[in-house]
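**Student:** model this:
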Amino acid sequence: MSGPLSPLIENYLREVSFWHVATIGRGCKLDSKLISALIERWRPETHTFHLPCGECTITLEDVQLQLGLPVDGSTLTGSV
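**Tutor:** Next up is the predicted model:
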């Protein structure tokens, strides 16, 4: 994220329990070689990484567990 969010957006993110996602990665150093290696192994047609040990994909459940997102609300579809 390039800078602080506006108070209006910050309030919306807090209201939907998504504020902590906006702060992920702040202060973390990205490993460009690792990211490049993963990009090279990504297959968009199957949505998987092709690794020496086999195929691997990231599921919504993986994202939910890693980010600690709440999943106890209604599903949102379309424009909000």
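**Student:** CA only for contacts and neighbour counts going forward, please
**Tutor:** OK.
**Student:** How many residues are close by residue 40?
**Tutor:** 11 (other CA atoms under 10 Å).
**Student:** Roughly how far does it sit from residue 51?
**Tutor:** 10 Å (CA to CA, to the nearest Å).
**Student:** Quick one: the strands in this structure, in order.
**Tutor:** 42-43, 48-51, 54-56 (DSSP state E).
**Student:** Which strands or helices does the second one pack on?
**Tutor:** It refers to strand 48-51. On a contact count with 3 or more CA pairs under 8 Å, 6 or more residues apart in numbering; DSSP states H and E, strand 48-51 meets helix 32-41, strand 42-43, strand 54-56.
**Student:** Another for comparison:
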Amino acid sequence: MAFVITSPCRNEKSAECVEVCPVDAIHPGDDMYFIDPDVCIDCAACETACPVQAIYPEEEVPEDEEHYISLNKKYFENVF
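**Tutor:** Prediction:
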């Protein structure tokens, strides 16, 4: 399981999540951050640090936000 950043992060990018991630799994995109599912250790530090409540465990992403799961995975397929 990895954590996923969803729509409340769009154009927010306050970066508290980046600062607390112990494995540097969170990377900036054009208008939001993304969590590398292959690096994430599921510690939940980012979830509690997020000021806009945009981060969820993959299994708990709200139904209307589920497309962010594939967006997150595609980001890392295309960037790295």
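**Student:** Now compute the TM-score of the two chains, please.
**Tutor:** With the length set by TM-score structural alignment, normalised by the length of structure 1, the two chains reach a TM-score of 0.26; 38 aligned residues with a CA RMSD of 4.2 Å.
**Student:** ok, back up a step: quick one: which of the strands of structure 1 is nearest residue 32 of structure 1?
**Tutor:** strand 42-43 (15.3 Å; CA to CA).
**Student:** Now tell me what touches the closest one from outside.
**Tutor:** Residues from elsewhere that reach strand 42-43 of structure 1, judged by CA atoms under 8 Å, 6 or more residues apart in numbering: 48, 49, 50.
**Student:** swap the cut-off to 6 Å and go again
**Tutor:** With contact meaning CA atoms under 6 Å, 6 or more residues apart in numbering, strand 42-43 of structure 1 is reached by 48, 49.
**Student:** Need the residues that contact stretch 8-19 of structure 1.
**Tutor:** Under CA under 6 Å, 6+ apart, the answer for stretch 8-19 of structure 1 is an empty list.
**Student:** Residue 64 of structure 1 is nearest to which of the strands of structure 1?
**Tutor:** Among these, strand 54-56 sits nearest to residue 64 of structure 1 (CA to CA), with 16.9 Å.
**Student:** What is that closest one packed up against?
**Tutor:** Strand 54-56 of structure 1 makes packing contacts with strand 48-51 when contacts are defined by 3 or more CA pairs under 6 Å, 6 or more residues apart in numbering; DSSP states H and E.
**Student:** in the strand it packs on, what counts as buried?
**Tutor:** 48, 49, 50 (16 or more other CA atoms under 10 Å).
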